[in-house]
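Participant: have a look; sequence and predicted model below, questions after that.
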Amino acid sequence: MTRRTLAVVSAGLGQPSSTRLLADQLAAAARAELAGRGVEAELRTVELRDHAHDVVNNLLTGFPSPALRQALDTVAGADGVLAVTPIFNASFNGLFKSFFDVLDAKALVDRPVLIAATGGTARHSLALEHAVRPMFAYLRAVVVPTAVFAAPEDWSGGTADGALRGRIMRAAAELAEQVRRRPAAVPPDPFALTTSFDELLAGDDPSRSPG
């Protein structure tokens, strides 16, 4: 049996969190779908609530703390990503966006991503298509067709109802198939040079923006 890693990114702010609940159910479904395809999946959860201050500090200083660096490496080194955010004011929350702002811009290129969200009303469901999907398309990720939105009425005693469960299973199957068909991701090398020695000697760093 081959092995793959799934990074589960949850941007819920409360405890307990319906966003985390949805993330966990999606992750369990994706792991089961991969097992059915002969792939053993390791789940690695990144709870953004725990890194909120470090994310802001990284935006201000350009340097991640050790804990945030580990979280970023977890996402960058995963074979697939499940990204789940609460919807505020018809878009993803600021913590969710800020985390992916500090992630290396090339980390998700050709990486399968399942997007999902929670919100106080089903009217927020379109935010997945007009806000979340375009962000991952910009990062050149491979976003699976089915996006999963859960409103309060989709839960019954902490368990997904039939319609939500169907969306979870469909999205999980799409992610599992994308992960299965790709070679294992190569973990990021913390010592890799982003600029060649020739460029350094010439004083020309293409990664540095003017001003």
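Facilitator: That came through fine.
Participant: every contact and neighbour count from this point should use C-alpha atoms.
Facilitator: Fine.
Participant: so where does the residue most central in space within the chain fall, helix or strand?
Facilitator: In the chain, the centroid-proximal residue (C-alpha atoms, centre = their mean) is Ala83; its distance is 3.3 Å. Secondary structure from DSSP states H and E places Ala83 in strand 80-88.
Participant: the nearest residue to Val84 once chain neighbours are set aside and Gln70, how far apart?
Facilitator: Once flanking residues are discounted, Val84 sits nearest to Ala116: 4.7 Å by C-alpha to C-alpha, 6 or more residues apart in numbering. Ala116 sits 23 Å away from Gln70, taking C-alpha to C-alpha, to the nearest Å as the criterion.
Participant: neighbours of the residue nearest to Val84, just the number please.
Facilitator: Applying other C-alpha atoms under 10 Å, we find 28 residues neighbouring Ala116.
Participant: now do the contacts for it.
Facilitator: Ala116 sits next to Ala23, Leu82, Ala83, Val84, Thr85, Leu128, Ala147, Val148, Phe149 when contact means C-alpha atoms under 8 Å, 6 or more residues apart in numbering.
Participant: can you put those residues in CSV and add distance to Tyr138?
Facilitator: Below are those laid out as CSV (distance: C-alpha to C-alpha, whole Å):
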residue, distance to Tyr138
Ala23, 23
Leu82, 17
Ala83, 15
Val84, 17
Thr85, 18
Leu128, 14
Ala147, 17
Val148, 20
Phe149, 21
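Participant: for those residues, which one is nearest Ser65?
Facilitator: Distance to Ser65 across the contacts of Ala116 (C-alpha to C-alpha) is lowest for Ala83, with 21.5 Å.
Participant: put this next to the previous one:
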Amino acid sequence: MKLVVVSAGLSVPSSTRLLADRLAAATAGRASGAVDVRVVELRDLAVEIAHNFTNGFPGRGLSAAIDDVTSADGLIVVTPVFSASYSGLFKSFFDVLDKDALVGKPVLIAATGGTGRHSLVLEHALRPLFAYLRAVVVPTGVYAASEDWGAEGLAERIERASGELAVLMSALAGRSAPTVQALAGTTVPAGSSLPAQGNVAAREDGFQVVPFAEQLAALRP
């Protein structure tokens, strides 16, 4: 399986990259089978991203990064917090992707910041962004403030989130496109290959919506 890490850290060394590396190592350790980990450093692609907006063509490095993200079995995305939201560089990279590039793709969201007061950035900024892109965002996001490094709690959040991503990656590997798109939270035709159980909302047009928690439970052995 292919795991791609997108890091929007700007400094060297970067706490954003450090969190990304810890999440990647934990996910690879929890996955069933070998995992090929690729890292996309957005800092190195900033100029190419800007040029893509003005001329419509990705450079060689940006094109390779887009290919990696599009072909990934799972994504870990980590951004520093700027002005109570994700960074402009982070958003710009996902703006240049094709609108369907992340449909049904498992994504773990994470962020770093100087204070714990910004922890809700995961819910008010990152989760809506990837829900709009129709990715399958794992339930647990990971936020690391400056005081979290070396403190209790961060390691547990990393393990919980990486475990959720590993389960989704393993479950979705090799599944058909319609089933993967169903797991993205889109409506699917009644009688499709997605196991439906519990509280399934039926619609008059013959489609049904399966809550994410039940979709995830149906994939577990």
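Facilitator: That came in fine, so what should we check first? Not measured: the values here are computed from a predicted model.
Participant: about what we covered before: residue range for the strand holding Ala83 of the first structure in the second structure?
Facilitator: Strand 80-88 of the first structure corresponds to residues 74-82 in the second structure, going by TM-score structural alignment.
Participant: do the same with stretch 6-21 of the first structure
Facilitator: Using TM-score structural alignment, stretch 6-21 of the first structure pairs with 3-18 in the second structure.
Participant: returning to what we had before: now the match of strand 80-88 of the first structure on the first structure. Mean distance?
Facilitator: Compared with the first structure after the fit, stretch 74-82 of the second structure shows a mean deviation of 0.3 Å (mean C-alpha distance after the TM-score superposition for the first structure).
Participant: thinking again about what came up before, buried stuff in the match of stretch 6-21 of the first structure?
Facilitator: Within stretch 3-18 of the second structure, the residues that count as buried by 16 or more other C-alpha atoms under 10 Å are Leu3, Val4, Val5, Val6, Ser7, Ala8, Gly9, Leu10, Ser15, Thr16, Arg17.
Participant: counting neighbours, what do you get for Val96 of the second structure?
Facilitator: 17.
Participant: try Phe82 of the second structure
Facilitator: Going by other C-alpha under 10 Å, the residues that sit close to Phe82 of the second structure add up to 13.
Participant: quick one: it from Val167 of the second structure, how far?
Facilitator: 31 Å.
Participant: could you pull out the strands in the second structure for me?
Facilitator: Counting by DSSP state E, the second structure has strands at residues 2-7, 36-41, 74-82, 85-86, 106-113, 136-137, 142-145, 188-189, 201-202, 207-209.
Participant: what span of the first structure is the fifth one aligned with?
Facilitator: Aligned by TM-score structural alignment, strand 106-113 of the second structure falls on residues 112-119 of the first structure.
Participant: centre of the chain to that stretch, how far?
Facilitator: 8 Å (C-alpha atoms, centre = their mean, to the nearest Å).
Participant: aligned to Thr61 of the first structure, what sits in the second structure?
Facilitator: Using TM-score structural alignment, Thr61 of the first structure lines up with Asn55 in the second structure.
Participant: and what of Tyr138 of the first structure?
Facilitator: Counting by TM-score structural alignment, Tyr138 of the first structure lines up with Tyr132 in the second structure.
Participant: ok, of the buried residues of stretch 3-18 of the second structure, which one's closest to Ala28 of the second structure?
Facilitator: Leu3 (8.1 Å).
Participant: got the contact list for that closest one?
Facilitator: So Leu3 of the second structure contacts Ala24, Val35, Asp36, Val37, Arg38, Ala72, Asp73, Gly74, Leu75, Ile76 (C-alpha under 8 Å, 6+ apart).
Participant: as a markdown table, these with distance to Gly174 of the second structure and neighbour count would be great.
Facilitator: Formatted as a markdown table, the contacts of Leu3 of the second structure follow (distance: C-alpha to C-alpha, whole Å; neighbours: other C-alpha atoms under 10 Å):
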| residue | distance to Gly174 of the second structure | neighbour count |
| --- | --- | --- |
| Ala24 | 21 | 24 |
| Val35 | 14 | 19 |
| Asp36 | 16 | 12 |
| Val37 | 18 | 18 |
| Arg38 | 20 | 17 |
| Ala72 | 12 | 21 |
| Asp73 | 9 | 24 |
| Gly74 | 13 | 30 |
| Leu75 | 16 | 29 |
| Ile76 | 20 | 24 |
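Participant: could I get these as CSV with distance to Gly88 of the second structure?
Facilitator: As requested, the contacts of Leu3 of the second structure are exported to CSV (distance: C-alpha to C-alpha, whole Å):
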residue, distance to Gly88 of the second structure
Ala24, 23
Val35, 30
Asp36, 28
Val37, 25
Arg38, 22
Ala72, 23
Asp73, 25
Gly74, 23
Leu75, 19
Ile76, 18
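Participant: tell me the one of those residues nearest Glu156 of the second structure?
Facilitator: For those, the nearest to Glu156 of the second structure is Ala24 (14.4 Å; C-alpha to C-alpha).
Participant: how far away is the closest one from Gly114 of the second structure?
Facilitator: From Ala24 of the second structure to Gly114 of the second structure the distance is 22 Å (C-alpha to C-alpha).
Participant: buried set for the helix of greatest length in the second structure?
Facilitator: With secondary structure taken from DSSP state H, the second structure has its longest helix at helix 154-172. Buried residues in helix 154-172 of the second structure, counted by 16+ other C-alpha under 10 Å: 154-155, 157-172.
Participant: what is the burial count for Ala90 of the first structure?
Facilitator: Neighbours of Ala90 of the first structure using other C-alpha under 10 Å come to 16.
Participant: isn't it up against His124?
Facilitator: Yes - Ala90 of the first structure is within contact range of His124, at 5.7 Å (criterion: C-alpha atoms under 8 Å).
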